[in-house]
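In: For reference, the sequence and a predicted model appear below.
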Amino acid sequence: MQIKHSHRYALPTLVSHAFDIRQQIFTHEQGFPADIDVDEYDDNALHVVLYLTDKPAAVLRCLLLDEGLIKVGRVAVLKQHRGKGLGRELMRFVEQYGLENHYSAIGLSAQHTAIEFYHTLGYQTQGEMYDEDGMDHIYMTLQLK
């Protein structure tokens, strides 16, 4: 298992792998419109890809915000690799990245089906459930120590 990260233009192959996984999960599997997956935030985001035997298996995107917050999104694990702890490894990577780079918190907009997963990692819900692109989400945060 290897986790690599890059901004969009530094390692275009890594970002291409990230976009491919996101399209497989969010567009083909979950039915979200393809045109909403890649957006204006991707140009400045930190893209993180987890590789198994040199093949991309899981991905997430981090927006590194000025106010000491990392906003995580686009978390996706290929279907054949679910249940192996890869999502947990990606989130641990982001937490460690945040600590090493002096961020104070991580925030994310969790799909309702992923709330329990994030709770097990120490994230707390903030506010009420809301609709995002036709699916219930809730904002969750993790304070970094």
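Out: Looks like it came in fine.
In: For the rest of this, base every contact and every neighbour count on C-alpha atoms.
Out: Noted.
In: what about I3, distance to T113?
Out: Using C-alpha to C-alpha, to the nearest Å, we find I3 at a distance of 25 Å from T113.
In: swap that for E29, please
Out: 14 Å.
In: What of V75?
Out: 13 Å.
In: who's more crowded, those two?
Out: V75 (22 against 10; other C-alpha atoms under 10 Å).
In: okay, pairing it with this:
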Amino acid sequence: MNISFKSFTYDSPLYEESITLRNRILIEAVGRHENCRDFDFPEKDIYISAFDGDTLIGTAIITPLDEDTVQMRQMAVDEVYQGQGVGRAIANEFERVVLKNGYSKVILHAREVAVVFYKALGYETHGEFFYEIEIAHVEMRKDLTRRH
């Protein structure tokens, strides 16, 4: 597998394709039927998608929160590609793009089942578990200027 990445904005044709993947992996897989939502100002977000050839295999959203901090949102990897390093590759590309755009800190809301994955990438839990769309999450943070 040769993973390539594309960064794009909400007005790209890739946007709808990424929503389809996010809905399938993040929403429908847990028995829900609403669509993934983007924040109030999707034009500020940067979307990252991973491809194997022409096939979309994963995606994540960079949402700026302030001059230093972004939120990683809705990371999703196609079921066929899970467990093959695609999530790690997306996280690495995410952090590269974040730094390139002048940000240094990342927060995310990790599902309970993903905490070990993010800890292996250097993210630290912050606070207690809470519920989003009836699924347990915990806030995790990483300062990209610190060596881990």
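Out: That came through, no problem. Just so we're clear, the structure is a prediction, and the values are computed from it rather than from any experiment.
In: helix, strand or coil for the residue lying closest to A45 of structure 1 once chain neighbours are set aside?
Out: Nearest residue to A45 of structure 1, sequence neighbours excluded (C-alpha to C-alpha, 6 or more residues apart in numbering): L63, at 5.0 Å. Recorded secondary structure, L63 of structure 1: strand (DSSP: H, G, I helix; E, B strand; the rest coil).
In: Can you get me a residue count around the equivalent of L63 of structure 1 over in structure 2?
Out: Applying TM-score structural alignment, one finds that L63 of structure 1 aligns to T63 in structure 2. Counted with other C-alpha under 10 Å, the neighbours of T63 of structure 2 add up to 23.
In: need the contact list for T63 of structure 2.
Out: K44, D45, I46, V70, Q71, M72, R73 (C-alpha atoms under 8 Å, 6 or more residues apart in numbering).
In: Out of the residues you listed, list just those in strands.
Out: Within the contacts of T63 of structure 2, residues falling in strands by DSSP state E are I46, V70, Q71, M72, R73.
In: neighbour-wise, which of the residues you listed leads?
Out: M72 (22 neighbours).
In: dump the residue contacts of that residue.
Out: Contacts of M72 of structure 2 (C-alpha under 8 Å, 6+ apart): A60, I61, I62, T63, V106, I107, L108, H109.
In: helix or strand right after the helix or strand where the fifth one lies?
Out: If I follow you right, that is V106 of structure 2. Assessed by DSSP states H and E, V106 of structure 2 sits inside strand 105-111. With elements assigned by DSSP H and E, the helix or strand that comes after strand 105-111 of structure 2 is helix 115-120.
In: With structure 1 overlaid, report how far that following helix is off on average.
Out: Helix 115-120 of structure 2, aligned to structure 1 and superposed, deviates on average by 0.2 Å (mean C-alpha distance after the TM-score superposition for structure 1).
In: What is that helix packed up against?
Out: Contact partners of helix 115-120 of structure 2 among helices and strands, from 3 or more C-alpha pairs under 8 Å, 6 or more residues apart in numbering; DSSP states H and E: none.
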